[in-house]
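K.L.:
coords below, sequence missing:
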């Protein structure tokens, strides 16, 4: 039950945080004034931009399953206005195919538009569930970066048919078509894909900038109490 200690109030700058919960509940609050609960099948897509302070507190549950991804903002948007976007389960399109279910959180899947398209970073975010014995293929752009995180099950991914177990993340160098097979067990994984920024990265804890100077400035502002630059966009 150590997860119930959660993540008390902490800052972010220069990124977007995407918290996706498959099962469970997380209470959240932020410096924009947002408060609420992220429930099963829901997503919190938050642009930290110039600076936000928030907390995420998981609630005790029979099962807690989810993940948080950070999307690096391009240099021109590092200091963008903070913004919160809560995505409910009902807002996520679901595509059913033989032996496969695809939830389209962001971007597009075939002709289906996801729950969000992103304001600053255009990413594809899919939650894929496969029955045992199923296979799945996705047409991709070789110029983009693609990785998966496996929630559960055993699957074979990519052109090299790399076996992947539960709770593993894999970054792929792949061709025009990405493939997945679940030969023995039901499998669930998320797939994220987007264009690399190809910019310098200066990372310090919850803050990601383009230079050490900008990173140091952010931490100095935290100490001075000048970190929050603007009210931001409340949900």
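P.N.:
The structure has been received and is ready for your questions. Keep in mind that this is a model prediction, so the values were computed, not measured.

K.L.:
make it CA atoms for all contacts and neighbour counts henceforth
P.N.:
Fine.

K.L.:
What separation is there between the residue nearest to residue 91 when sequence neighbours are not counted and residue 154?
P.N.:
Distances taken as C-alpha to C-alpha, 6 or more residues apart in numbering place residue 115 nearest to residue 91, at 5.8 Å, with adjacent residues excluded. Separation of residue 115 from residue 154 (C-alpha to C-alpha, to the nearest Å) stands at 28 Å.

K.L.:
residues in contact with residue 1?
P.N.:
Going by C-alpha atoms under 8 Å, 6 or more residues apart in numbering, residue 1 touches residue 60.

K.L.:
For residue 130, see how far away it is.
P.N.:
Counting by C-alpha to C-alpha, the gap from residue 1 to residue 130 is 29 Å.

K.L.:
on that earlier part again, ok, now which ones touch the residue nearest to residue 91?
P.N.:
With contacts taken as C-alpha under 8 Å, 6+ apart, residue 115 has the following neighbours: 87, 91, 92, 93, 104, 105, 106, 107.

K.L.:
any idea how far it is from residue 35?
P.N.:
Applying C-alpha to C-alpha, one obtains 21 Å for the distance of residue 115 from residue 35.

K.L.:
for residue 144, same thing?
P.N.:
According to C-alpha to C-alpha, residue 144 stands 35 Å off from residue 35.

K.L.:
Tell me how far stretch 8-20 lies from the chain's centre.
P.N.:
For stretch 8-20, the distance from its own C-alpha centre to the chain's C-alpha centre is 11 Å (C-alpha atoms, centre = their mean, to the nearest Å).

K.L.:
got another, please set it beside the one above:
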């Protein structure tokens, strides 16, 4: 729910650590790149257009957050267009509101889906005295949806379908489909494994982009160890075999690669400059309404 960071900066150690594999001739689906992210206060930005975005489109941004809440507004009312955000709240609780008219409280295990489309404003206020842990993913929308009306969905933990140790956040897994009305071509899972437990994840047909981030614990994939980092797998449709060293939870995303260049605004991602101008005009219009009502200054 934070703005795109477009300010120039020196390449960080974690960004230098993000690297492409030089060995493409390996039998298993190996790791093509990895990063420990870039920390902004309580948020660790794992993916951005500068770091991994070109490898992972339509996954444009991915933030991991883990902090003790004092009840202060973490994400003040702010706009988006052209993208959809998915917040997976693993621990803690948060009040939410958006300009589609939705408001309420999200609890641990819940999911927020916000398709910004042509423009929306929303906010999130952590409940005080709780540890807040989870993810927020930004997805670049297809042309057919990037200027569509905004749409929001808020699922409590009991509404998120589960197959064994896999929670289906977006798309489908083993015939079970998420209740989120996301575009075709995206799969996003939250997986929990016990120590020594293994899982074989088979991406849907034509999903040539795949990545995961370990929030707790550690995984092995062939000879690679993955802990407290995001990894990008080599492009292709091959399955990925993972084993947990100890109790581990992680998010796993696959997708058909986004065919467009990323046209960026301060809070927006579109497929063209014309679409970006349209989205920014709608954001400005909604902002004027919010200021007139005293909701933002």
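P.N.:
In hand now; what should we look at? Since we're looking at a predicted model, the values are computed, not measured.

K.L.:
TM-score, when you put one on top of the other?
P.N.:
Comparison of the two superposed chains (TM-score structural alignment, normalised by the length of structure 1) gives a TM-score of 0.83, and 219 aligned residues with a C-alpha RMSD of 2.4 Å.

K.L.:
picking up where we left off before, the residue nearest to residue 91 of structure 1 maps to what in structure 2?
P.N.:
Residue pairing (TM-score structural alignment): residue 115 of structure 1 is matched to residue 179 of structure 2.

K.L.:
Spell out the secondary structure type for its match.
P.N.:
coil (DSSP: H, G, I helix; E, B strand; the rest coil).

K.L.:
got it, and residue 170 of structure 1?
P.N.:
In the three-state summary, residue 170 of structure 1 is assigned as strand, counting by three-state DSSP.

K.L.:
do residue 141 of structure 1 as well
P.N.:
Local secondary structure at residue 141 of structure 1 is given as coil here, using three-state DSSP.

K.L.:
do you know how far the equivalent of residue 55 of structure 1 over in structure 2 is from residue 248 of structure 2?
P.N.:
In structure 2, the position corresponding to residue 55 of structure 1 is occupied by residue 123, as judged by TM-score structural alignment. Residue 123 of structure 2 sits 30 Å away from residue 248 of structure 2, going by C-alpha to C-alpha.

K.L.:
And residue 133 of structure 2, by the same measure?
P.N.:
For residue 133 of structure 2, the distance to residue 248 of structure 2 (C-alpha to C-alpha) stands at 15 Å.

K.L.:
For the match of residue 55 of structure 1, which residues are in contact?
P.N.:
1, 75, 76, 77, 78, 96, 97, 98.

K.L.:
Next one: residue 92 of structure 1 from residue 106 of structure 1, what distance?
P.N.:
Taken as C-alpha to C-alpha, the spacing of residue 92 of structure 1 relative to residue 106 of structure 1 amounts to 9 Å.

K.L.:
where do the contact lists of the two overlap?
P.N.:
When C-alpha under 8 Å, 6+ apart defines a contact, the residues bordering residue 92 of structure 1 and residue 106 alike are 114, 115.

K.L.:
element containing the aligned partner of residue 193 of structure 1 in structure 2, please.
P.N.:
Mapped onto structure 2 by TM-score structural alignment, residue 193 of structure 1 lines up with residue 254. Under the assignment given by DSSP states H and E, the secondary-structure element containing residue 254 of structure 2 is strand 248-255.

K.L.:
Give the next helix or strand downstream of that strand.
P.N.:
Assignment by DSSP H and E places the next element after strand 248-255 of structure 2 at strand 263-264.

K.L.:
which residues touch that next one?
P.N.:
Strand 263-264 of structure 2 has contacts (C-alpha under 8 Å, 6+ apart) with 269, 270, 271, 272, 273, 276.

K.L.:
Repeat the analysis, applying 6 Å as the threshold.
P.N.:
With contact meaning C-alpha atoms under 6 Å, 6 or more residues apart in numbering, strand 263-264 of structure 2 is reached by 269, 270, 271, 272.

K.L.:
before we move on, the earlier item: these two touch, right, the match of residue 193 of structure 1 and residue 210?
P.N.:
Yes: the pair formed by residue 254 of structure 2 and residue 210 meets the contact definition of C-alpha atoms under 6 Å, at 4.3 Å.

K.L.:
At which residues are the helices of structure 1 located?
P.N.:
With helices called from DSSP state H, structure 1 shows them at 212-224.

K.L.:
residues contacting the residue nearest to the spatial centre of structure 2?
P.N.:
With the centre of structure 2 defined as its mean C-alpha position, the nearest residue by C-alpha atoms, centre = their mean is residue 137, 1.4 Å away. For residue 137 of structure 2, the residues meeting the contact criterion (C-alpha under 6 Å, 6+ apart) are 61, 62, 85, 86.

K.L.:
contacting residues around the match of residue 193 of structure 1?
P.N.:
Residues touching residue 254 of structure 2, when contacts are defined by C-alpha under 6 Å, 6+ apart, comprise 187, 207, 209, 210.

K.L.:
biggest separation within these, which pair?
P.N.:
Considering C-alpha to C-alpha, no two members of the contacts of residue 254 of structure 2 lie farther apart than 187 and 209, which are separated by 10.1 Å.

K.L.:
what about residue 26 of structure 1, distance to residue 209 of structure 1?
P.N.:
Distance of residue 26 of structure 1 to residue 209 of structure 1, computed by C-alpha to C-alpha: 27 Å.

K.L.:
which of those two has more neighbours?
P.N.:
A count of neighbours by other C-alpha atoms under 10 Å puts residue 209 above the other of residue 26 of structure 1 and residue 209, at 25 against 21.

K.L.:
Now do whatever residue of structure 2 lines up with the more buried one against residue 116 of structure 2, distance only.
P.N.:
Residue pairing (TM-score structural alignment): residue 209 of structure 1 is matched to residue 270 of structure 2. Taking C-alpha to C-alpha as the measure, residue 270 of structure 2 and residue 116 of structure 2 are separated by 11 Å.

K.L.:
Aligned counterpart of residue 192 of structure 2 in structure 1, please.
P.N.:
Match for residue 192 of structure 2 (TM-score structural alignment): residue 129.
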